[in-house]
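Engineer: structural data only, the sequence is not supplied:
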């Protein structure tokens, strides 16, 4: 007797297949929990290797970071990447730098702890949420598809669902914001900390170098934000997002006439501690 394997063919009117995503929800009145929140504490499933690659590319070649979103859109049906590994990794780096800033410039454990909390939850997370919320409403309506005369004027969802038309997702706005923050961390939380004794001195060369550091950091933030939204095919005139670079250049030139940015905007000052060593 020969045994032939039985292969069942898919039903003609059966449910759509699920390629790596969450199980389809056939309830029309229910609301699915976004995959980002489902994976929030599933550390073994997080792709930290991908997060490290993105961090490296954001400094060297930031355009590469957003080239893979088309593949992600085809396989997951969402522009948002539901993997919090980048957020966790950058938060950990901010934790380490906050310890360095606290040990160098804060008096006591309480102020050091305050710097740690402010760096992670205010500077990084709260600021990223604020920027992503503003971008979600402004970019989605002003640069997205919509009715003539008022582009993007339509319903927007926090996270796209299967079968929905192209729309700007809040999760993707947050992805762009946290990735744009990484160069800010590199230049203002790491490089500035190492060179603080030099750039905070009372010399014009120190003023020039310190202020240029802020120009580069915020310039990176603007360019990465532009690249993130420019990668979405349904957004138009995204070059308008580069306008802040001209404003930053003008403010940088004005600051060279005596306004030392590190003395007024150093990250540890935002946390309420006072800099020592002549600052």
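Structural biologist: Okay, I see it. Just so it is clear, the structure is predicted and the values come from calculations on it, not from any experiment. Numbers count the residues shown, from 1 in each chain.

Engineer: could you use CA atoms for every contact and neighbour count after this?
Structural biologist: Will do.

Engineer: so what's the closest residue to residue 199 other than its chain neighbours up against?
Structural biologist: Once flanking residues are discounted, residue 199 sits nearest to residue 206: 4.3 Å by CA to CA, 6 or more residues apart in numbering. For residue 206, the contacting residues are 198-200, by CA atoms under 8 Å, 6 or more residues apart in numbering.

Engineer: now the helices for the protein?
Structural biologist: Counting by DSSP state H, one finds helices in the chain at the ranges 35-38, 48-60, 69-76, 85-105, 109-117, 127-142, 170-184, 192-199, 204-230, 243-255, 261-265, 267-270.

Engineer: please report the distance of the residue nearest to the spatial centre of the chain from residue 184.
Structural biologist: Nearest to the geometric centre of the chain sits residue 178, at 1.7 Å (CA atoms, centre = their mean). Applying CA to CA, to the nearest Å, the value for residue 178 to residue 184 is 10 Å.

Engineer: in addition, the following structure is provided for comparison:
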């Protein structure tokens, strides 16, 4: 169900900056750790997993006070980067199947971290954010005087990517060796369920992000991906294809873990 929130025509902040000016202001704040609200960023991360609707209420509130939906505080991005470092380290240790060698761990960690940051997070985010930004601005707007900010589309991706990667990079490695690394039906069921949960989180949080914009219509179409995910999940279970085992084997071969 779409979130219906009304934004007043006169905002609390009259300043209107170009997209380039907003990006420059955001990047400048990366050097000012004392001005970042890490406590609130951590609150957002927790609630993206347990209550994602609460996070988007804050995005609408920011529009009323700062005249933009996109984040202006890079604290979330800094914490996300720290999370990727820790989760990559966890995956390196849990998925390493060769002899225990320090240099092997280090090399595997940096290769996996680079892939996670530049492909899984940033690269994929640039593609998805740009595609959905273009799609929503061309097909979903009910008020042509309003448009979706690209920065907000990228924020939606980051919001959706955090619980997705938490499932794949934290839950999966913790249970892989003793529970998921098998071809029996229980391992297949649990391994595929982790990926169903991760992908469902991504779709649902993406839906929440765009449905919180009052000038977009038909945002429920994003939820049509959920039945497709469920159908794919059932097919994988019937075929006894353990997605977790396949993905981890790919990680181990590509990154020499």
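Structural biologist: Great, that's in hand. Quick caveat: nothing in here was measured; it's all calculated off a predicted structure.

Engineer: after superposition, what is the TM-score?
Structural biologist: Aligned and superposed, the two chains score 0.84 in TM-score terms (TM-score structural alignment, normalised by the length of the second structure); 236 aligned residues with a CA RMSD of 2.5 Å.

Engineer: alignment lookup: the residue nearest to the centre of the first structure to the second structure.
Structural biologist: Alignment note: residue 178 of the first structure maps to residue 158 in the second structure; criterion TM-score structural alignment.

Engineer: burial count for residue 108 of the second structure?
Structural biologist: Other residues within reach of residue 108 of the second structure, judged by other CA atoms under 10 Å, total 24.

Engineer: residue in the first structure paired with it?
Structural biologist: Here residue 108 of the second structure is matched to residue 111 in the first structure, going by TM-score structural alignment.

Engineer: aligned against the second structure, show me the partner of residue 41 of the first structure.
Structural biologist: Using TM-score structural alignment, residue 41 of the first structure sits opposite residue 31 in the second structure.

Engineer: what is the neighbour count of that match?
Structural biologist: Residue 31 of the second structure has 11 neighbours, counted by other CA under 10 Å.

Engineer: what do you get for residue 195 of the second structure?
Structural biologist: Residues lying near residue 195 of the second structure (other CA under 10 Å) number 19.

Engineer: kindly report the same for residue 78 of the first structure.
Structural biologist: Counted with other CA under 10 Å, residue 78 of the first structure comes out at 25.

Engineer: how near is it to residue 100 of the first structure?
Structural biologist: In this view, residue 78 of the first structure and residue 100 of the first structure are 38 Å apart by CA to CA.

Engineer: quick one: contacts for the residue nearest to the centre of the first structure?
Structural biologist: 86-87, 124-125, 128.

Engineer: please redo it, this time with the cut-off set to 6 Å
Structural biologist: Residue 178 of the first structure sits next to residue 128 when contact means CA atoms under 6 Å, 6 or more residues apart in numbering.

Engineer: run through who's touching stretch 41-52 of the first structure.
Structural biologist: 85-86.

Engineer: and if you look at stretch 64-75 of the first structure?
Structural biologist: If you take CA under 6 Å, 6+ apart as the criterion, stretch 64-75 of the first structure is touched by 54, 79.

Engineer: just give me the neighbour total for the equivalent of residue 149 of the second structure over in the first structure.
Structural biologist: Aligned by TM-score structural alignment, residue 149 of the second structure pairs with residue 169 of the first structure. Counted with other CA under 10 Å, the neighbours of residue 169 of the first structure add up to 20.

Engineer: same question for residue 253 of the first structure.
Structural biologist: For residue 253 of the first structure, the count of nearby residues is 13 (other CA under 10 Å).

Engineer: tell me the contacts of the counterpart of residue 225 of the first structure in the second structure?
Structural biologist: Structural alignment places residue 225 of the first structure opposite residue 206 in the second structure (criterion: TM-score structural alignment). Shown in contact with residue 206 of the second structure (CA under 6 Å, 6+ apart): residue 156.

Engineer: that older thread, okay, the match of residue 178 of the first structure and residue 53 of the second structure: tell me how far apart.
Structural biologist: Taking CA to CA as the measure, residue 158 of the second structure falls 15 Å from residue 53 of the second structure.
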